[in-house]
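Chemist: Task: produce atomic coordinates for the following.
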Amino acid sequence: MTTAQAIVLAVIEGLTEFLPVSSTGHMILGSALMGIGSEEFVKLYIVAIQLGAILSVVVLYFQRFFQSFQFYFKLLVAFVPAVVLGVLLSDKIDQLLENAMGVAIALLVGGVILLFTDKWFKNSGTGSTDEVTYLQALKIGLFQCLAMIPGTSRSAASIVGGMTQGLTRKAAAEFSFFLAVPTMFGATAKKLYDFYKDGYPLTGEEIKLLAIGNVVAFLVAILAIRSFITFLQKKGFVAFGWYRIVVGVIILAILLSGRSLQVI
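Modeler: All right, here's what the predicted structure looks like:
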């Protein structure tokens, strides 16, 4: 992977990590289109640079993120389902990551759901993440686990999960942002451990690429979060639903035409 390719993937990550469009789906397809999808380091890279993106949450919501120990316990409760299922289904998840058709279908199904999300939850009214109960946090965490299917979107799953618990679009999105911190930190740590365990020590060049990728993802994500919250409050999810459908259809068209998309 070249520096330019690393930057492209980092921009994709920064733009899509907090949008309900699947950052992982976009990155594995982006790496496939650039012809680097089969490289072992790329498999690590597309997970590890998500750490840079989620650190933007800590910066933007610094005061609110460090608000109380009780809030941390709620995030921990929401995080537990991903830990348990991530360990139990690790091999299956890796297999799903290699399936471009699965990514396309997940994008399409999620897109259709987002078209109706605003109507289904138009009466959601809890506007503060402080009011989330432990049971609600657990349920949101269970919704987040749907994102283990590549193309689903961790952000979409957890935001919709929050809205099923009576949160407003803004509150659900913000809780999703906060939940991303332990979730993606854990995913990055596990991926790094697996990388070393499988006998792939990082080279100096790869460490440099990871550093560049995390910085780029961090900067782009800051802009994306601010824009997303404003757009979501005014317009809702419909535009994201149509976007997912269009991307899913394009991927299906490529695959059905006989062309191969070799993803990670």
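
Chemist: C-alpha from now on. contacts and neighbour counts both.
Modeler: Will do.

Chemist: show me the residues around Ser155 that make contact.
Modeler: Residues near Ser155 by C-alpha atoms under 8 Å, 6 or more residues apart in numbering: 17-22, 144, 173, 176-177.

Chemist: For it, identify the helix or strand it belongs to.
Modeler: Assigned by DSSP states H and E, Ser155 belongs to helix 154-164.

Chemist: For the comparison step, fold the sequence that follows:
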Amino acid sequence: MNNLLEAILLGFIEGLTEFLPISSTGHLLIAENWLGRRSDLFNITIQAGAILAVTLVYRARLWHLATHLRERESRDYVIKLGCAFLITAVLGLTVKALGAELPETVAPIALALIIGGIAILLIERHVHRLPPRESVTWAVVVAVGVAQVVAGVFPGTSRSAAAIFAAMLAGLSARPRAAEFAFLVGIPVMFAASGHELLSTYFEPGAMQAEPWMELGVAFVVAAITGFVAVKWLLRYVSGHSFVPFAWYRILLGLLLLAVT
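Modeler: Below you'll find the predicted structure:
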């Protein structure tokens, strides 16, 4: 397959799966097994494309927060977003320095998909009995920050799924509000990860010249467009439905991956 078409396909997969609780890493790995592995910079940058999409979806909310910082509610929300990001950043850098990450191979990703699917079923069963709570407490902040790091350690977990369900378990039981907080925290997290990888590539001899920048740029745009559509759809979906179908999809995909390896 033409390299540019491959980049478009990978961007589409990333944009579609980044915010659905089904693991973009797992789906990219499956695709790259047939299309060939891409650099860490490529994979992280197209994730940033998907994050750009969520920035556009929440542009009105972000603008409101930025222009109403004198209001206690907005200021409190922004502070909590910042603290969740700092928890993720500090723990994430510590984990990276220690090398405490599982390899991005099929078996651990398949197991993470299955375990995550079972966890979603259990959490949904628990949350179903609770009244919808929309308050972002400090317990939610810590849970979301830690969950994103855990998702990074265990490929196939899904960053968005880990953050959303950690928030729900910590008391933010209203699904749309849990998704919003998880997605907004993901904006600085993924942009920071992309910036860090870009700097690492810049200082690595020959890495900048070896990177297919046109393919990366096209995949970035495709991921942004697809991600925008996926997030808009997901937010409408979770306003009246549970995440249970995604759980069964994860379990079936994980079992299929284990069967073919």
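
Chemist: that older thread, buried sites along the helix or strand following the helix holding Ser155 of the first structure?
Modeler: Using DSSP H and E, the next helix or strand after helix 154-164 of the first structure towards the C-terminus is helix 169-197. Residues of helix 169-197 of the first structure classed as buried: 169-188, 190-192, 195 (neighbour count, 16 or more other C-alpha atoms under 10 Å).

Chemist: Now helix 169-197 of the first structure on the second structure. Mean distance?
Modeler: Once the two models are superposed, helix 169-197 of the first structure sits on average 1.1 Å from its counterpart in the second structure (mean C-alpha distance after the TM-score superposition for the first structure).

Chemist: Which residue numbers in the second structure does that helix align to?
Modeler: Alignment of helix 169-197 of the first structure against the second structure: residues 175-203, by TM-score structural alignment.

Chemist: What about Val80 of the first structure, how many residues nearby?
Modeler: Val80 of the first structure is flanked by 17 other residues according to other C-alpha atoms under 10 Å.

Chemist: Let's verify the counterpart of it in the second structure: helix, strand, or coil?
Modeler: Using TM-score structural alignment, the equivalent of Val80 of the first structure in the second structure is Leu86. Three states are possible here, and by DSSP: H, G, I helix; E, B strand; the rest coil the one that applies to Leu86 of the second structure is helix.

Chemist: what residues are up against Leu86 of the second structure?
Modeler: When contacts are taken as C-alpha under 8 Å, 6+ apart, Leu86 of the second structure is in contact with Gly145.

Chemist: again with Ile22 of the second structure
Modeler: Here Ile22 of the second structure is in contact with 113, 156-158, 161, 246-247, 249-250 (criterion: C-alpha under 8 Å, 6+ apart).

Chemist: can you rerun that using 10 Å?
Modeler: 16, 113, 116-117, 156-161, 246-251, 253 (C-alpha atoms under 10 Å, 6 or more residues apart in numbering).

Chemist: same question, Val95 of the second structure
Modeler: Taking C-alpha under 10 Å, 6+ apart, one finds 89, 101, 149-150, 152-153 in contact with Val95 of the second structure.

Chemist: State the helix or strand in which it lies.
Modeler: helix 72-98.

Chemist: residues of stretch 200-213 of the first structure that come out buried?
Modeler: 206, 209-210, 212-213.

Chemist: which residues touch that stretch?
Modeler: In contact with stretch 200-213 of the first structure (C-alpha under 10 Å, 6+ apart) are residues 1-11, 13-14, 40-42, 44-46, 48-53, 192, 194-196, 214-218.
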